[in-house]
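K.L.:
One predicted model, sequence on top.
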Amino acid sequence: MSGTTKNLLEGAATLVTGLVLWLFAGDVELPFVTLTKVGVVMMCVGGALLLTGLFQVARSPRGKR
């Protein structure tokens, strides 16, 4: 698996997981973290990974996709 594909898949998975936490974990209380805030951070990281993968796709030559 190439680095571009890895970034795209990891970014999508992280973004979706963060979205699920943000939407559905508001009632869960843990002593040290708030799951909704963790979800927002995961969505940001996932979005950054997706943007990195898309940038790599845009910069790669046509034959290497």
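P.N.:
Thanks, I have the structure now.
K.L.:
all contacts plus neighbour counts: C-alpha atoms, from now on.
P.N.:
OK.
K.L.:
Contact partners for Gly39?
P.N.:
By C-alpha atoms under 8 Å, 6 or more residues apart in numbering, the contact list for Gly39 reads Thr17, Gly18, Leu19, Val20, Leu21, Trp22.
K.L.:
this is the comparison structure:
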Amino acid sequence: MSRARRNLLEGIVTFTAGLGLWLFAGDVEVPLVTLTTGVVMMCVGGAPAAAGLWQAARRGT
């Protein structure tokens, strides 16, 4: 698996996990899992996904 594909996959999985937390864990009263955690995970997941897309685009040209 190439580095670009690995970064893209890792970013998508992290983004999806954050989206799930943001959508479905808003009512949960657990100190470590809050609405903000989901948003942060989506932002953190977007960075490797964007890097993977960038690396794939640069490799293709």
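P.N.:
Thanks, I have the structure now. In this text, all values refer to a predicted model and were calculated from it rather than measured experimentally.
K.L.:
about what we covered before: now, of the contacts of Gly39 of the first structure, which are buried?
P.N.:
With burial judged by 16 or more other C-alpha atoms under 10 Å, the buried subset of these is Thr17, Gly18, Leu19, Leu21, Trp22.
K.L.:
Pro31 of the first structure: which of these is nearest?
P.N.:
Of all these, Leu21 has the smallest distance to Pro31 of the first structure: 16.4 Å, by C-alpha to C-alpha.
K.L.:
Okay, and that closest one sits in which element?
P.N.:
In the assignment (DSSP states H and E), Leu21 of the first structure maps to helix 3-24.
K.L.:
Show me what that helix is packed against.
P.N.:
helix 35-59 (3 or more C-alpha pairs under 8 Å, 6 or more residues apart in numbering; DSSP states H and E).
K.L.:
mind checking how far the residue nearest the centre of the first structure is from Glu29 of the first structure?
P.N.:
By C-alpha atoms, centre = their mean, the first structure has its centre lying nearest to Gly46, at 1.6 Å. Distance, Gly46 of the first structure to Glu29 of the first structure, using C-alpha to C-alpha, to the nearest Å: 24 Å.
K.L.:
Give the equivalent position in the second structure for Leu51 of the first structure.
P.N.:
Mapped onto the second structure by TM-score structural alignment, Leu51 of the first structure lines up with Ala50.
K.L.:
Thanks a lot, see you next time.
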